[in-house]
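Chemist: Got a predicted model here, sequence first, then my questions.
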Amino acid sequence: MSYRGTQSEASQSLSNTNIDHGTFLELILLISKFDPILKSHLDHVTKNAPKNSSNDDECKKVGRGSFIMKRIIAEEVKESEMYSIQIDTTQDIKVEDQCSIIIQNVNDSVNERLIGVSNVISSTGKSMFELVSNILMENGIDIKYCIGSATDGASNMQGQYQGFSKFLSDASPGQIHVWCHAHLLNLVMIDATSKTMECTIFFGLLNSCAVFIKDSYKRMNLWKEIGTETNRRLVNANDTRWWSKDAAVRSIFGRFGSPGGNQNDEGLYGILVTTLKHISSSHSIKNDIKCNARSLMKHLLSYKTVITAQLYLRLFEHTTPLSKYLQTNGMDILKSQRMVNTTIKDLETICRDFKEVKKAADNFLVWANKKSDELETNEVIVNGFLSEDSVRKRKRKRMFDEILEDQPFDDPEEKFKINVHNHVIDTVIMTLKERFSKYESLFADFSILDPKNFKDTDQTISHKAFERLSHLIMRFDSNATANSLRLEFFDFKSKWPKLCQKVPSDYNIDYENDSDQSDNDMSDLQLNKQSCKKT
């Protein structure tokens, strides 16, 4: 809810009921009519408000406060000498692209603060670099001390020749551009769900079903009537909601190999088909709606749809846990990279295991047809791919001296296996390797500085790790050689058990033992005095 009104949000004008004070203040004034304490407070504020204050004065106060805060942030950044930035853009309610710039630095503590928000006129890599550098310059922060930047994986940010990272590296050599790992994984899944026509059609079908049911209260009422035992809804598969594609497939088809499961995991496939069947056969519904329902139901009853769903359910079993971990707070960068590598190995193991996917699809057919009998839908899924013999095969024109000839797949199952199953999983494996392998060694080097990993490091640690870290730090501290970093690291590691100890909240003193100890100390002191006198 917006706090500010149009021009009349100042406290001295609250008593004037003829002007608009904005949604928030108008609600406060309304509630004050029934709350004497709030009414008393507003009267006090209005009475003691400066009479000559105006909206411009309030804006000036806010502006001065913002200037002071930015100056303090800039001074702290200069103190720490090096810093990193994080930028991201989003559209506001006016459909204007706003870029937020966050700056991170380390003094006595780790600081992460918003330094500016600016309207984006052009989203090219060069324009974004100029926008960021201008804001840093306005606050007196030198861009050459920027050692790292974090952005999303868009091409205007990570482009090799015209990307934001390239221009920032020219201004600050050695800076490290890091992508959001969760966003990278989402880009991988976007590639995997849009590589083939079958995949595009499948996720378009899921979205169409969800929108079709939710688009009318009559259809929603029919959905609730048929699915009386569940309150679950269909989920839209969205590129920007990273969990939505997995949730969209599971909401209809259940889990891989076990569509029944428990009540919370059971697929809504039977309820969806039954709902579409009732809509397509109802006399009180328009013909175009019935036609759409019939078309959606026809695609859902296709064996190709079922086996495509099982392919993605199996794929999401490996990628969804990784995605959830990459979005956790306090994530271990080394562990995240190991999880990525483990996911790649697991996918390489199943990349040609099409038999398991087909077996899961056949099990789903048994469950779905049984569910159809329970709901009296009388719609069944045909087991197996439809024959394509009736479709005229396309012949490619050959040159007169051409010897080899393309061998088209006559078997539709083999065609799906090669063109969809293998293609999708190979795409995921390839893009995971491309997007996550760039800074694997750097993450491993930085992970040794995490106290949680101290127990796994010893004197045999590679000297190259300190050499790479020294190369990044030398331009700020000429004494930060690989040997000095190594000695400082092991010295700090040996002292860490003492440094991390907490101060006890209370002290339990045994006064009896303490008094005995004090008497013993006094007797020893007397003996020492006597011996001194004798000498």
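Modeler: The structure has been received and is ready for your questions.
Chemist: When you work out contacts or count neighbours from here on, use the C-alpha atoms and nothing else.
Modeler: Will do.
Chemist: Check which helices and strands the strand or helix carrying residue 289 sits against.
Modeler: With elements taken from DSSP states H and E, the one containing residue 289 is helix 287-300. With contacts defined as 3 or more C-alpha pairs under 8 Å, 6 or more residues apart in numbering; DSSP states H and E, helix 287-300 has these neighbours: helix 197-214, helix 269-281.
Chemist: Would you format those helices as CSV with mean neighbour count included?
Modeler: Written out in CSV, the entries for the helices and strands packed on helix 287-300 read as follows (neighbours: other C-alpha atoms under 10 Å):
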stretch, mean neighbour count
helix 197-214, 17
helix 269-281, 21
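Chemist: Residue 73: how many residues sit nearby?
Modeler: As a burial measure, the neighbour count of residue 73 was computed by other C-alpha atoms under 10 Å and equals 22.
Chemist: now for the helix or strand encompassing it, which elements pack on it?
Modeler: Under the assignment given by DSSP H and E, the secondary-structure element containing residue 73 is helix 55-80. Helices and strands touching helix 55-80, by 3+ C-alpha pairs under 8 Å, 6+ apart, are strand 97-106, strand 110-119.
Chemist: Mind checking these for the one nearest to residue 472?
Modeler: Each of those was scored for nearness to residue 472 using C-alpha to C-alpha, and the closest is strand 97-106 (15.8 Å).
Chemist: Need the contact partners of the closest one.
Modeler: The contact list for strand 97-106 (C-alpha atoms under 8 Å, 6 or more residues apart in numbering) reads 77, 80, 82-92, 110-121, 132.
Chemist: how does it look with 6 Å?
Modeler: Here strand 97-106 makes contact (C-alpha atoms under 6 Å, 6 or more residues apart in numbering) with 83-91, 111-120.
Chemist: between that strand and helix 55-80, how many degrees?
Modeler: Angle between the axes of strand 97-106 and helix 55-80 is 40 degrees (criterion: axes from the mean of the first three to the mean of the last three C-alpha atoms, to 10 degrees).
Chemist: number of nearby residues for residue 176?
Modeler: Using other C-alpha under 10 Å as the criterion, residue 176 is surrounded by 19 other residues.
Chemist: next one: residue 430
Modeler: For residue 430, the neighbour count with other C-alpha under 10 Å is 12.
Chemist: Which of the helices or strands spans it?
Modeler: In this structure, residue 430 sits in helix 423-436 according to DSSP H and E.
Chemist: what's the one helix or strand residue 178 maps to packed up against?
Modeler: Counting by DSSP H and E, the element that carries residue 178 is strand 176-179. Counting contacts by 3 or more C-alpha pairs under 6 Å, 6 or more residues apart in numbering; DSSP states H and E, strand 176-179 packs against strand 146-151.
Chemist: Use this one as the comparison:
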Amino acid sequence: MERYFTKEHRAGVNIKDLPKDPRLQTRITNYSPNDQRAAFNIEDLPTDPGLRPRITNYSPNDQDQVRRAYLLAGLCQPRDHAFPQKIFGNKLRRFNKDWFGLYSSWLEYSVSKDSAYCLCCYLFKPDIGDQAGGDSFVGEGFSNWKKNDRLQSHVGGSNSAHNQAVAKCQDLLKQKQHIQTVFEKQAKQDEDDYLIRLNAAIDCIRFLLRQGIAFRGHDESENSSNRGNYLELLKFLADHNDEVKAVAFGNAPQNVKLTSPDVQQDIVTAAARETLKVIVEEIGDALFSILVDEAHDISVKEQMAVVVRYIDKKGNVIERFVGIEHVSSTSAISLKEAVEKLFSILGLSISKLRGQGYDGASNMQGEFNGLKALILKDNPSAYYVWCFAHQLQLALVAVAKNHEDIAMMFFVTNNVVNVVGASSKRRDILRGKHAAKVVEALNVGELASGQGLNQETNLKRPGDTRWGSHYGTLVSLITMFEAVIDVLEIVRMEGPKGDQRTMARMLLGSMQSFEFAFTLHLMRTILAITSELSHALQRQDQDIVNAISLVELSKKQLQHMRDEG
């Protein structure tokens, strides 16, 4: 590891400027202690004990790493060196290489200083003054070859400073007992536990997302009997998986339980990004089209939903929802900016766009300033197709509004649904009377019995923007017509005085008229054709050629009903 200096270091040394040539290098002790601690490379540690800086000169965070490096490298014992002689008294004396064998576990020799050193004391010698030879075998080195008995006295007794240093060296090399190993082992265990906990949380969130189920609960406290779908599902998983149970909830650290709303939101966001990434990768460089619609949500914010439509590698038509963008207004310019922003996030190019599908609103399909026109200016190949299902709905709405009898029939039908379905009691009476009439019809042979036939039903409430739902309403009203009349009679006779009785009386008169019955059956027949067409037009694998054919076929059916019906 290599550390670099900052402006706060007193010497202002830059490690990049240190001389590479050994002849130009200065002693490590010439640098300030801050610089000595700051810069070292394990591979460049000096092997000659006479050139080594004090172990305390290294940063406390690095000292064990330096010690282990020296112990693994081994003792500096140059046995083939020509040891120089020195005069002691009237005799020439020098270092004896046989001493390496006698003190093989600690003795080192410095060629540069012609002195003996103790590796163990260098690494772990405590600051205890002159005990065990003081600084002789660590800092300045021992070179009085006449008094070689000092080598043995340096070792000392079983509890000497030298032997304590030897024991610390042995412990440092026992990797399993080293504190760093303990930390790493604990960190690895914490990591494994976290992965188990994280995978369990992701599995629960994926399940809830796939099923479209809410995450949060009304009361998520530990004493709550129902803490919400996410926490209850995670608890269920822990109760049935011992591995998850061992690391979840109470067995998890307080800050990584992975149960907070923020964590849930982060994982959901990550899942959304990964899903979009897969969709974009599946599109690749292929051509695609977009389907766009805008509406306000429950918070009355204008939102623009975007769907991409493309052909996969197997030749299948694929539609993928890619996002909802908040728009400040529903003007064509705002919508185009939102589309461009979404394309930028997803990495899609408008040059690859080959189709636009919107409704018939002026801000969408306007010839000059609509979203269609603005995109066509950038890419003339992005052909616009007005949503066929929307055109069909507009035609039905126009018929309902412009023909008085049909408009009256739908007005009466909506009010019947509201009055009969105003309370659970009335709906129960309706179901009971209808069931009794079904039994009676079965007994006299007017209805056939069999699997899936004569199921319990109720009046269906039509949707305001989907005229296909009106077909289901008319079918249910015709099926339960007699039971509906009976319930209205009860409301007229026993209902709350005032508007309810008056409304029931008016509805009874209207429903039992020829005009109502005729228009009811007429629109049921017409909507049967258009409802089937509407569902066909909304199929994901539908193409424009087949859609035009379906429209032509439906027009022929309607014309045949007009001519021959």
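Modeler: The structure has been received and is ready for your questions. Being a predicted model, the structure only gives us computed values, none of them experimental.
Chemist: What does the TM-score come to for these two?
Modeler: Comparison of the two superposed chains (TM-score structural alignment, normalised by the length of the first structure) gives a TM-score of 0.52, and 330 aligned residues with a C-alpha RMSD of 3.8 Å.
Chemist: ok so, going back, following superposition onto the second structure, what is the mean distance for the helix holding residue 289 of the first structure?
Modeler: After superposition onto the second structure, helix 287-300 of the first structure sits on average 1.5 Å from its aligned residues (mean C-alpha distance after the TM-score superposition for the first structure).
Chemist: Show me which residues of that helix are buried.
Modeler: Within helix 287-300 of the first structure, the residues that count as buried by 16 or more other C-alpha atoms under 10 Å are 290, 292-294, 296-297, 300.
Chemist: Output the residue interval of the second structure matched by it.
Modeler: Under TM-score structural alignment, the match for helix 287-300 of the first structure in the second structure covers residues 498-511.
Chemist: Which position in the second structure pairs with residue 447 of the first structure?
Modeler: Looks like residue 447 of the first structure stays unaligned there (TM-score structural alignment).
Chemist: Name all residues that make contact with residue 447 of the first structure.
Modeler: Contact partners of residue 447 of the first structure, counting by C-alpha under 6 Å, 6+ apart, are residue 334.
Chemist: Can you tell me how far residue 118 of the second structure is from residue 86 of the second structure?
Modeler: Residue 118 of the second structure sits 21 Å away from residue 86 of the second structure, going by C-alpha to C-alpha, to the nearest Å.
Chemist: With adjacent residues omitted, what lies nearest to residue 233 of the second structure?
Modeler: By the measure of C-alpha to C-alpha, 6 or more residues apart in numbering, the closest residue to residue 233 of the second structure outside its immediate chain neighbours is residue 204, 6.4 Å from it.
Chemist: What strand or helix carries that neighbour?
Modeler: For residue 204 of the second structure, the host element (DSSP H and E) is helix 179-211.
Chemist: Would you mark the buried spots in that helix?
Modeler: Result for helix 179-211 of the second structure [16+ other C-alpha under 10 Å]: buried residues 193-194, 196-198, 200-202, 204-205, 208.
Chemist: export those residues to a markdown table and tack on distance to residue 265 of the second structure?
Modeler: Rendered in a markdown table, the data for those read as follows (distance: C-alpha to C-alpha, whole Å):
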| residue | distance to residue 265 of the second structure |
| --- | --- |
| 193 | 21 |
| 194 | 18 |
| 196 | 19 |
| 197 | 16 |
| 198 | 14 |
| 200 | 15 |
| 201 | 12 |
| 202 | 11 |
| 204 | 13 |
| 205 | 10 |
| 208 | 13 |
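Chemist: farthest-separated two in those?
Modeler: Considering C-alpha to C-alpha, no two members of the buried residues of helix 179-211 of the second structure lie farther apart than 193 and 208, which are separated by 23.1 Å.
Chemist: Please, where are all the strands along the second structure?
Modeler: Applying DSSP state E to the second structure gives strands spanning 86-88, 91-93, 107-110, 115-118, 288-296, 302-311, 317-326, 353-358, 383-386.
Chemist: how about the nearest residue to the counterpart of residue 143 of the first structure in the second structure, chain neighbours excluded?
Modeler: Following TM-score structural alignment, the counterpart assigned to residue 143 of the first structure within the second structure is residue 350. Counting by C-alpha to C-alpha, 6+ apart, residue 350 of the second structure lies nearest to residue 379, which is 7.1 Å off, once chain neighbours are set aside.
Chemist: among the helices and strands packed on helix 55-80 of the first structure, which is the most enclosed?
Modeler: With neighbours defined as mean count of other C-alpha atoms under 10 Å, those peak in mean count at strand 97-106, which reaches a mean of 19.
Chemist: mean deviation of it from the second structure?
Modeler: Using mean C-alpha distance after the TM-score superposition for the first structure, the mean distance for strand 97-106 of the first structure is 3.3 Å.
Chemist: hang on, the earlier thing: as TSV, the helices and strands packed on helix 287-300 of the first structure with distance to residue 248 of the first structure would be great.
Modeler: Converted to TSV, these look like this (distance: least, C-alpha to C-alpha, whole Å):
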stretch	distance to residue 248 of the first structure
helix 197-214	7
helix 269-281	11
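Chemist: Nearest to residue 229 of the first structure, out of those?
Modeler: Across those, residue 229 of the first structure has its closest neighbour in helix 269-281 (10.4 Å, C-alpha to C-alpha).
Chemist: distance from that closest one to the second structure after superposition?
Modeler: Helix 269-281 of the first structure sits 2.2 Å off on average (mean C-alpha distance after the TM-score superposition for the first structure).
Chemist: residue range for stretch 195-206 of the second structure in the first structure?
Modeler: Counting by TM-score structural alignment, stretch 195-206 of the second structure pairs with no residue of the first structure.
Chemist: rewinding a little: between helix 197-214 and the helix holding residue 289 of the first structure, find me the angle.
Modeler: Computed with the same axes, to 10 degrees, the direction of helix 287-300 of the first structure lies at 140 degrees from that of helix 197-214.
Chemist: For residue 365 of the first structure, state which of the buried residues of helix 287-300 of the first structure is nearest.
Modeler: Residue 365 of the first structure lies nearest to residue 300 out of the buried residues of helix 287-300 of the first structure, by C-alpha to C-alpha, at 11.7 Å.
Chemist: Could you tell me how far the closest one is located from residue 206 of the first structure?
Modeler: As judged by C-alpha to C-alpha, residue 300 of the first structure and residue 206 of the first structure stand 9 Å apart.
Chemist: next one: residue 370 of the first structure
Modeler: Using C-alpha to C-alpha, residue 370 of the first structure is found at 22 Å from residue 206 of the first structure.
Chemist: what sits against the spatially most central residue of the first structure?
Modeler: When the first structure is reduced to its mean C-alpha position, the nearest residue by C-alpha atoms, centre = their mean turns out to be residue 182, at 4.5 Å. Listed by C-alpha under 6 Å, 6+ apart, the contact set of residue 182 of the first structure reads 323, 326.
Chemist: what residue of the second structure takes the place of it?
Modeler: Under the alignment (TM-score structural alignment), residue 182 of the first structure pairs with residue 389 of the second structure.
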